[in-house]
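K.L.:
Sequence first, then the predicted structure:
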Amino acid sequence: MNSLTMKRSRIVGNIQQAGRDIYNFPERSQNPDVKYEVTPLWRSPITQAILTWISFFTGLGSLGAFGKVVGDVFQNLNAGKAHTQNMFLYLIVFAVLFIVFAGAFSLRRIAKNETRHPIGFNNLAINGEGNRLTLEKIRDTCPCGGKLKYINAPVEWIDHDRDGRKTREITKRHPSLVCNRNPDHSYSVDIAENKKQ
């Protein structure tokens, strides 16, 4: 620790002087870096190629089912009859195929980009390293002694005040290790740390 007195202020901390009149005050990070342990629990046989084909076929199927629903609606309107049995069946098929399509497309993006994302409970994560899905568990403790949770922590938000009621709209989240003992101890995790160049 050094101190420096300048005209009307006194600065105490890490100080480096370069030359005569140039001063550099290096910032120290509030939280030390945390080394965490990643344990693979299950290596899936599902690859990026398989997810691409699943996305393709379920996308086509959901479009076909949606076309049938729209066709039945117009047919019922023209005939003046309410034959809704087939329409509801196609609607259910469309919903199921669309959910599978959305899930496969999201997992394909993880495998393609080789990134790790928290699942949301028990410190589990899904990783696309090597263009193959792997279920992992993150283990570590905070330097303060608390346990770290691997979650999508909010990093940007907008506070709204409507009629005296305060609400917060979260605009951005980032995978982070957050201490359960002290929530101020939060460590950002690079989602693409194992990506092959």
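P.N.:
Ah, there it is.
K.L.:
Every contact and neighbour count from this point should use C-alpha atoms.
P.N.:
Will do.
K.L.:
Go through this structure and flag its longest helix.
P.N.:
If you go by DSSP state H, the chain has its longest helix at helix 48-79.
K.L.:
this is the comparison structure:
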Amino acid sequence: MSMNCPKCSASVSESDRFCSYCGHPLELVVTNSVEVGDGSIEGPLIQAGRDVYYRPKSPDPPKASYDAVPKWRSPFTQAVLSWMGVFLGIFGIVPISKIFGFYVTPSTGVNLVIWLVALLIVAAVFGLVWSLRELAKRETRRPLMLSWAISGYNHRITLEKIEASRCPTCNGKMKYYMKPTDWYYQINDNGSRRRVVTERTPMLECVRNPKHAFEMDPAEDKVAHSLR
């Protein structure tokens, strides 16, 4: 079987490795062809000698989406939450000093209980303020319940309503929540076991089939600057 040299177009034999007229190498010259029904190939073509291997492109997995509709933009910015944390930390010194003072100069037990409750309330509020500050600092979103979420985008706490799309697999309704993704089982003294969740991930999950679950990025909203 004969073919033409790609450089000088001279007729050469299929077994030749070099053109006898111009000396051009013929290793890359092949006579094989690949045909597909629709005339297009989406995927890599690998050529080994005269054999051509076609590896079709894997289809992209289905994706779920949602719209976060802002319902209330709070006045709590990252700066405001930082100052609230400072004031709560200072205010927390008062019940702590009262509790220690009780052991120095004992008084009625009722007063001790009151200051212990006050300390617990201050600690709980401080923890809430600090978690909201971290949310505003990182500008991320966190699911709440009943298709609501809280966002720290633009360094401001915003309450959002989540409008989820239909399930891309079965067209069922989707819910947005923090789904347990890692856990272990704790064995009690009576032999029963209790699941202890160690990690939760924002998910869009199909109501019809919980196996149709799609992980959502809490930082999917792009920001124009780095974290401060």
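P.N.:
Everything's here; your move. Quantities reported herein were computed from a predicted structural model and do not represent experimental measurements.
K.L.:
circling back: show me what the longest helix of structure 1 is packed up against.
P.N.:
Counting contacts by 3 or more C-alpha pairs under 8 Å, 6 or more residues apart in numbering; DSSP states H and E, helix 48-79 of structure 1 is packed against helix 85-113.
K.L.:
make it 10 Å
P.N.:
In terms of contacts (3 or more C-alpha pairs under 10 Å, 6 or more residues apart in numbering; DSSP states H and E), helix 48-79 of structure 1 is packed against helix 85-113, strand 132-139.
K.L.:
superposed on structure 2, where does the first one end up, distance-wise?
P.N.:
Average distance between helix 85-113 of structure 1 and its aligned residues in structure 2, after superposition and using mean C-alpha distance after the TM-score superposition for structure 1, equals 1.1 Å.
K.L.:
Next, the buried residues of that helix.
P.N.:
Judged by neighbour count (16 or more other C-alpha atoms under 10 Å), helix 85-113 of structure 1 contains these buried residues: 87, 90-91, 93-94, 97-98, 100-101, 104-105, 107-113.
K.L.:
State the span of structure 2 onto which that helix is aligned.
P.N.:
Under the alignment (TM-score structural alignment), helix 85-113 of structure 1 falls on residues 110-138 in structure 2.
K.L.:
rewinding a little: what's the angle between the longest helix of structure 1 and helix 85-113?
P.N.:
Orientation note: helix 48-79 of structure 1 sits at an angle of 160 degrees relative to helix 85-113 (axes from the mean of the first three to the mean of the last three C-alpha atoms, to 10 degrees).
K.L.:
Okay, angle between helix 48-79 of structure 1 and strand 132-139 too, please.
P.N.:
110 degrees.
K.L.:
now helix 48-79 of structure 1: how far from the chain's centre is it?
P.N.:
Offset of helix 48-79 of structure 1 from its chain centre (C-alpha atoms, centre = their mean, to the nearest Å): 29 Å.
K.L.:
Stretch 72-85 of structure 2 now?
P.N.:
Between the centre of stretch 72-85 of structure 2 and the centre of its host chain there is 25 Å, according to C-alpha atoms, centre = their mean.
K.L.:
Stretch 74-89 of structure 1 too?
P.N.:
Worked out by C-alpha atoms, centre = their mean, stretch 74-89 of structure 1 lies 42 Å from the chain centre.
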